[in-house]
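*Asks:* Could you look at this predicted model? Sequence included:
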Amino acid sequence: MKAVSGGGKLNNRDPKDVPLWVLAWPIALELLLQYVMGAADTLMISSISDQAAAAVGLSNQVLHAVNMLFLFVNAGAGIVLAVRWGSGRMEQARQVAALALRLNLAIGLLLGIALALGKEAILAAMQVPAEVLPDARLYLGVVGAGTVLVSLHTSAAASLRSSGDTRSPMYVALAMNAIHLILNVVLIYGACGFPGLGTQGVAISTLLSRSLAVVFSLWLLYRTFPGIFRRLGFNRSTLSTFRDIVRVGWPITLSNSSYNYVQTVLFSLIASLGTVPLAAFTYMNTIQGLPTLIGSAIGLAVQIRIGQRYGAGRVEESHRSAYAAVRLGWAVMSAAALALFWFRKEIIGFYTEDPEVISLAMAIFALYLVLQPLKMTTMGFAQSLYAVGDNKYVTFVGMGSMWLLGAGGAYLLGIRMELGLIGVYAALMVDEFTRGTFAWLRWRSGKYRGNAAIADRRKASGSERSSDRWSSPQ
């Protein structure tokens, strides 16, 4: 089986065998683009007014929460597809991609209608200030109505990545964000003869750039999975695929949702400590987002690699892949954290001149030299367990640690013992160490071996796998 042609072509090598960094760097760049463009949107609209910037930021929080529902389908479908692709069951892989696309289409349409019709109730429930409400109503209504564009784009990108083509989604993201940036200049400020539309302009720019991304993503999906748009019959095979997606997807969604809720709790706890700790925590979350982003990319890449190798029956190689990913992540994330530590005074100086905030941030830079490798251990082994379907263990152990040691420890050390922000970070380090250790021990035990995914692969006869195979378009 050859890798996909075009942007995703990996020198005609099987994506199961290319170096891990080759799979990881396009994912890292794609995540970085999302991070940079989110900041650029806020910066550009803030020149119109603080109310407009607040409206866009607040609306995007709502949209981010809504988009978590797509993770349920995409996470499950991505892992199931990688296993089937790796085992050579191409028709079944196509079925996964086709079903995921249709599920996301239905979810996106329903959510878009709900956001367009229910924006007033949502904003009222959030107690949005009166001066922010007009812009928030406009942005949430327009961009929310186009939620289906996000659902289709993310579904196509997830399926492409799971086939080993991590570059094509990156190229689409690069083009989408470049177009979005140009349209922002034209429509927000008024250029090339267009009127300056402010908040309405950034909303229209978002819809247009996402629409183009959907067109290109669907075209790439068709090239990788020929026949994906033909009618999908809902038979026993389709129902089995749906059950596999749900079985794999719901624990991952639950884990990610829990993590986001814990972050909200932490912000609330730190806010109670005062403005200085809250500012330092906010800035450090932003600054240290880059090493964490790299670790996330490596985690997603090894999930794809292990899923494909596991599906192909290369269990020992799958097992070793997790350790290789964690070692790579340790090296890269530690180097990034060390570079940030070395230039810490200059970096924090971009954000604030408050000596108290700067002093507190200096100490946190040192803590991240330990925290970043701990994060990589958790991400590397947890993503590996997800890839082989051993997701309930890592989800429930992780959630217990997040709430008891992360949120609970932050309250105990930071608030009750009055250690402040340093106490909060100490709790986070204990939480990461615990989750990473349990995930490592589970992976080391090899209890995932011989589960349903591998058993299913071995049941397929050689003739079935051969007839199920197609050649990737060249």
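*Replies:* Right, received. Where do you want to start? Because the structure is predicted, anything quoted here is derived from the model rather than measured.
*Asks:* When you work out contacts or count neighbours from here on, use the C-alpha atoms and nothing else.
*Replies:* Noted.
*Asks:* Distance-wise, check Asn451 relative to Leu371.
*Replies:* For Asn451, the distance to Leu371 under the criterion Cα to Cα, to the nearest Å works out to 33 Å.
*Asks:* go on, Gly86?
*Replies:* Applying Cα to Cα, one obtains 34 Å for the distance of Gly86 from Leu371.
*Asks:* Based on its surroundings, how many neighbours for Ala361?
*Replies:* 24 (other Cα atoms under 10 Å).
*Asks:* Can you say which helix or strand has it in it?
*Replies:* In this structure, Ala361 sits in helix 355-387 according to DSSP states H and E.
*Asks:* what comes up buried for that helix?
*Replies:* Of the residues in helix 355-387, those buried by neighbour count under the rule 16 or more other Cα atoms under 10 Å are 357-358, 360-362, 364-369, 371-387.
*Asks:* go on, stretch 415-432?
*Replies:* Taking 16+ other Cα under 10 Å as the basis for neighbour counts, the residues of stretch 415-432 that come out buried are 415, 419-432.
*Asks:* Stretch 242-261 now?
*Replies:* Buried residues in stretch 242-261, defined by neighbour count with 16+ other Cα under 10 Å: 242, 244-259.
*Asks:* Which ones among those lie within strands?
*Replies:* For the buried residues of stretch 242-261, membership in strands holds for none, with DSSP state E as the criterion.
*Asks:* re the thing from before, what's the helix holding Ala361 packed up against?
*Replies:* Contact analysis of helix 355-387 by 3 or more Cα pairs under 8 Å, 6 or more residues apart in numbering; DSSP states H and E lists helix 275-287, helix 289-311, helix 315-342, helix 344-351, helix 391-401, helix 420-445 as its packing neighbours.
*Asks:* Tell me which of these sits nearest to Asp456.
*Replies:* The closest approach between Asp456 and any of the helices and strands packed on helix 355-387, judged by Cα to Cα, belongs to helix 289-311 at 9.2 Å.
*Asks:* between the closest one and helix 315-342, how many degrees?
*Replies:* For helix 289-311 against helix 315-342, the angle by axes from the mean of the first three to the mean of the last three Cα atoms, to 10 degrees is 180 degrees.
*Asks:* export the helices and strands packed on helix 355-387 to CSV and tack on distance to Val185?
*Replies:* As requested, the helices and strands packed on helix 355-387 are exported to CSV (distance: least, Cα to Cα, whole Å):
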stretch, distance to Val185
helix 275-287, 25
helix 289-311, 26
helix 315-342, 32
helix 344-351, 24
helix 391-401, 43
helix 420-445, 39
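*Asks:* Those: which one's closest to Ala173?
*Replies:* For those, proximity to Ala173 was assessed by Cα to Cα; helix 289-311 is nearest, at 14.8 Å.
*Asks:* Mind listing what's buried along the closest one?
*Replies:* 290-311.
*Asks:* How far does that helix sit from its chain's centre?
*Replies:* If you compare the mean C-alpha spot of helix 289-311 with that of the full chain, they lie 11 Å apart, counting by Cα atoms, centre = their mean, to the nearest Å.
*Asks:* ditto for stretch 426-444
*Replies:* Centroid separation for stretch 426-444 versus its chain: 21 Å, with Cα atoms, centre = their mean.
*Asks:* this is the other structure I want to compare:
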Amino acid sequence: MKINHNEDRKFTLWVLAWPVFIELFLQFLLGTVDTLMVSRISDNAVAVVGFSNQLFNALTTLFATVASGAGIVIAQKIGSRREEEARTVAIIAFKATALIGLVLSVILITLPRPIAVLLQLPEELLPLAEVYISIVGGGMILTAIMSTLGTAIRNTGNTKGPMYTAVGMNIVHIMMNYCFIFGAFGFPQWGLTGVAISTVISRLIACLVLLFIFLGTFERRIGLKDFSLYDRKLFKEVLVIGWPLGINSASWVFSQLAIFSFLAVLGSTELAARTYMNTLESFCFLLGFSLALAAQIQIAHLYGGGRTKEAYSAVYRTLFIGLPLVIINAFILVLFGKHVLGLFTQDQEILTMCASLLWLNLLLQPGKMVNMALGNALNAVGDTRYTMKISLIFMWVIATGCSYLLGVSLGWGIVAIYICMIADEYIRAVLSYFRWRGRKFLRQREEELSKEEAKSAGILSGSPVLTQ
């Protein structure tokens, strides 16, 4: 297959990664500023935001099945020079995820308190949770649309569009947070309710911008009549890759939600500590995750174009760059993390608890980096069932089951829960490494290309191709 060098430059790791990094950094900044501003309301408000975000993350897996699968198929189709099929996949994914998001919005608007009670949120946090879940959860359709549009645009090689959108969304969100929390510039002082409203409005604006970019992201512009497009075969391709991705993602998010529920049983102090640690941990793997996500796009593109040797080596380049960055960031956090936490809370019990967790985070992050890189590489070539299987087994047996046994039943607390999370990451990292070394899906792709070339040669020569 002829190599398009202009397109190759578009799909290099650095060109893909730096806008993704800035986009994710701004999302991290949004979460940090959210937590910092909400901490001015109360530690209870911080716990509600952290708990609610885990719930929302869990629910996003219901449309991530389609969005993630579509993203990989889009990159593969563009790599194999089938842009029209990539365009159709993007449109189908947009419609499917918007419908799922709408259903989730209705459920969260109507049942916020029963959901919080079901997930064992402490009684004193229920009034705040009811307000926050109903408002932010009511905008789940916006989250679904943002996820799909951003994924589709990013997997065409345009990682800058979502980045610029994230810049605008963060500016709007931070300004509105300031106005609603502190009553600045004549705005009402609405506290956590204002934070929720600010979140929904900023996401609505982001959706509109991403939709504008999406309409012109392919060679043939998407028009209103194109939204009636449907191709059963292409949608099946998305689901074949996407459903294990969705279960994999759900496995991680729901296991984290379960762990948050265990922390809620231990007490609001542990729940707040984990929420603050989530914010700090984001700093550690931010650049590494950007590289892993960029590598997934690059590997899917190379795989679609039949360049399997380049696809195989791409993940090792990602690890060579990403692992040192993650380790250095985690070590910096050990040195300065407690001072940063002082900006969020003055509760000495929470600060002492987080100080010990920072050392454990130094062990946790390298395992996460290897999982991100190798897991994304396996997903990029379509080996999504394997990553799903090991996630289902080890996330639930080690990370979740052992967390409950050691942290709650035996009373060893949040430190034991972190140790279980570390063990889960390293076990899956080792298994993913050996799976990638086996090159199963890469060899299958090479065989497919050999057959296609043999068939094409037979047609061009006018001679029949012998088959066994």
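*Replies:* Great, that's in hand. Note that the structure is a prediction, hence the values are computed from the model and not measured.
*Asks:* circling back: quick check: of the buried residues of stretch 415-432 of structure 1, which lies closest to Val96 of structure 1?
*Replies:* Proximity of those to Val96 of structure 1, judged by Cα to Cα, is greatest for Glu432, which lies at 33.2 Å.
*Asks:* For Asn11 of structure 1, which non-adjacent residue is spatially closest?
*Replies:* Ala3 (7.9 Å; Cα to Cα, 6 or more residues apart in numbering).
*Asks:* ignore the last one, Phe267 of structure 1
*Replies:* In space, Phe267 of structure 1 is closest to Leu278, 7.4 Å off (Cα to Cα, 6+ apart).
*Asks:* and the one you found, what does it touch?
*Replies:* If a contact means Cα atoms under 8 Å, 6 or more residues apart in numbering, then Leu278 of structure 1 has 267, 270-271 as its contacts.
*Asks:* so where do the helices sit in the stretch 101-250 of structure 1?
*Replies:* 133-145, 147-162, 167-184, 199-224, 236-271 (DSSP state H, counting those that start in this stretch).
*Asks:* Determine which stretch of those helices is the most buried.
*Replies:* For those, average neighbour numbers computed from mean count of other Cα atoms under 10 Å are highest in helix 147-162, which has a mean of 26.
*Asks:* That one to helix 133-145, inter-axis angle?
*Replies:* 50 degrees.
*Asks:* which residue lines up with Ala82 of structure 1 in structure 2?
*Replies:* Ala82 of structure 1 is assigned Ala75 in structure 2 as its aligned equivalent, the criterion being TM-score structural alignment.
*Asks:* That match: which element?
*Replies:* Ala75 of structure 2 is located in helix 43-79, with elements delineated by DSSP H and E.
*Asks:* Quick one: distance of that helix to the chain centre.
*Replies:* Helix 43-79 of structure 2 sits 5 Å away from the centroid of its parent chain (Cα atoms, centre = their mean).
*Asks:* what's the mean deviation for that helix versus structure 1?
*Replies:* Between helix 43-79 of structure 2 and its aligned stretch in structure 1, the superposed structures give an average distance of 2.8 Å (mean Cα distance after the TM-score superposition for structure 1).
*Asks:* on that earlier part again, distance of the match of Ala82 of structure 1 relative to Met421 of structure 2?
*Replies:* In this structure, Ala75 of structure 2 and Met421 of structure 2 are 32 Å apart, going by Cα to Cα.
*Asks:* now swap in Leu16 of structure 2 and tell me
*Replies:* As defined by Cα to Cα, Leu16 of structure 2 lies at a distance of 30 Å from Met421 of structure 2.
*Asks:* Could you give the number of residues near Val36 of structure 1?
*Replies:* Other residues close to Val36 of structure 1 by other Cα under 10 Å number 12.
*Asks:* Quick one: map it onto structure 2.
*Replies:* Under the alignment by TM-score structural alignment, Val36 of structure 1 pairs with Leu29 in structure 2.
*Asks:* which residues touch stretch 382-389 of structure 2?
*Replies:* 241-242, 244-245, 247-248, 375, 378-379, 432, 441.
*Asks:* will you turn the contacts of Leu278 of structure 1 into CSV that also has distance to Gly198 of structure 1?
*Replies:* As requested, the contacts of Leu278 of structure 1 are exported to CSV (distance: Cα to Cα, whole Å):
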residue, distance to Gly198 of structure 1
Phe267, 30
Ile270, 34
Ala271, 32
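*Asks:* ok, so of these, who is nearest Glu30 of structure 1?
*Replies:* So of the contacts of Leu278 of structure 1, ranked by how close each gets to Glu30 of structure 1 (Cα to Cα), first place is Phe267, at 26.8 Å.
*Asks:* how about the counterpart of Met146 of structure 2 in structure 1, what does it touch?
*Replies:* Aligned against structure 1 by TM-score structural alignment, Met146 of structure 2 finds its counterpart in His153. With contacts taken as Cα under 8 Å, 6+ apart, His153 of structure 1 has the following neighbours: 210, 213-214, 217-218.
*Asks:* Tell me how far His153 of structure 1 lies from Ala114 of structure 1.
*Replies:* To Ala114 of structure 1, His153 of structure 1 is 20 Å away according to Cα to Cα.
*Asks:* do Ala363 of structure 1 as well
*Replies:* Relative to Ala114 of structure 1, Ala363 of structure 1 is positioned 45 Å away (Cα to Cα).
*Asks:* can you check Ile422 of structure 1 too?
*Replies:* Counting by Cα to Cα, the gap between Ile422 of structure 1 and Ala114 of structure 1 amounts to 42 Å.
*Asks:* cool, and Ile27 of structure 1?
*Replies:* Using Cα to Cα, one obtains 31 Å as the distance from Ile27 of structure 1 to Ala114 of structure 1.
*Asks:* repeat for Lys16 of structure 1
*Replies:* Using Cα to Cα, one gets 41 Å for the distance from Lys16 of structure 1 to Ala114 of structure 1.
*Asks:* Which one's more surrounded, those two?
*Replies:* Set side by side, Lys16 of structure 1 and Ala114 show more neighbours around Lys16, with 25 against 14, by other Cα under 10 Å.
*Asks:* That one and Ala213 of structure 1, how far apart?
*Replies:* Counting by Cα to Cα, the gap between Lys16 of structure 1 and Ala213 of structure 1 amounts to 27 Å.
*Asks:* count of residues packed around the equivalent of Arg327 of structure 1 over in structure 2?
*Replies:* For Arg327 of structure 1, the equivalent position in structure 2 is taken to be Phe320, counting by TM-score structural alignment. Neighbour count for Phe320 of structure 2, taken as other Cα under 10 Å: 10.
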